[in-house]
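Chemist: Build me a structure from this.
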Amino acid sequence: MRVERTDQFKTDYQRLSAHERELFRASSRIFNVACDRFIETRDPSSWPASLRVKAVVNAPGILEMTWSFSVPDGRATWQWTTVVTANGVSVLAVRWRRIGGHQIFRQP
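Modeler: Predicted coordinates for the structure are as follows:
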């Protein structure tokens, strides 16, 4: 899965503790596999229930993924985008927008 990261995501990520970063990295590996499966099938059941992938309320086109349900609360917002590969082919990718706790939903 190809990804992009917004500047805000990069800033948010730097604020995470080392433990939070590891939790996110572990979840993102599962998320990437699910993204590939979703792209192939377009089946919403491709998303593992453990990641709680769903649309962000009042933010069209933006989705969220929960990477930790306990302390620390961990969520990331993202959207589908298109990137052009080195050989000029457009492919679907994920643009990570924000990462952190519930506060990210103020500006997802």
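Chemist: Could you use CA atoms for every contact and neighbour count after this?
Modeler: Fine.
Chemist: hang on, Gly61 is in a helix, isn't it?
Modeler: No: going by DSSP: H, G, I helix; E, B strand; the rest coil, the assignment for Gly61 is coil, not a helix.
Chemist: and it, how far is that from Ala76?
Modeler: 14 Å (Cα to Cα, to the nearest Å).
Chemist: Would you do the same for the sequence below? I want to compare the two.
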Amino acid sequence: MATFATTPRFRADFKKLTRHQAERFRAVVTTEFAPDVEKGQFRPGLRVKGVQGAPGVYEMTWAPDGRATWQYGEERVPGKPHVIWRRVGTHAIFNPGPP
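Modeler: Next comes the predicted model:
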């Protein structure tokens, strides 16, 4: 099975999710994302794609306005993908804010 880690930013974002959002994110990761990352092919509903201007960083849609960014890390278990969750929240996580 794939292994997972989180960044401090992800953990801070996750704390801001509503209970319903957190439950939905966990359910999608468990039932859809984890099996797909293991296979190396994502179902269309997750809309996994690269983040523009951030090579090696991907985004996944887990709800109509739910997004998470992640990247592959060094394998922790030989032959199994390792995912590092970077951000989670609504589409607003892609807004860098004021300059």
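Chemist: who's more crowded, Gly61 and Ala76 of structure 1?
Modeler: Per other Cα atoms under 10 Å, whichever of Gly61 of structure 1 and Ala76 has more neighbours is Ala76, with 26 against 11.
Chemist: separation between the residue most central in space within structure 1 and Ala34 of structure 1?
Modeler: Centroid-nearest residue in structure 1, with Cα atoms, centre = their mean: Trp78, separated by 4.6 Å. Trp78 of structure 1 sits 14 Å away from Ala34 of structure 1 when distances are taken as Cα to Cα.
Chemist: Please name the residues that touch the equivalent of Arg97 of structure 1 over in structure 2.
Modeler: In structure 2, the residue matched to Arg97 of structure 1 (TM-score structural alignment) is Arg86. Shown in contact with Arg86 of structure 2 (Cα atoms under 8 Å, 6 or more residues apart in numbering): 6-7, 9-10, 68-71.
Chemist: tell me the SS of Arg86 of structure 2?
Modeler: What three-state DSSP gives for Arg86 of structure 2 is strand.
Chemist: Just give me the match in structure 1 for Arg47 of structure 2.
Modeler: Checking TM-score structural alignment: Arg47 of structure 2 goes with Arg52.
Chemist: my read: that match touches Thr66, true?
Modeler: Yes: Arg52 of structure 1 sits in contact with Thr66 when judged by Cα atoms under 8 Å, with a separation of 5.7 Å.
Chemist: of these two, who's got more company?
Modeler: Thr66 (21 against 14).
Chemist: aligned partner of that one in structure 2?
Modeler: Match for Thr66 of structure 1 (TM-score structural alignment): Thr61.
Chemist: Fine by me, thanks again.
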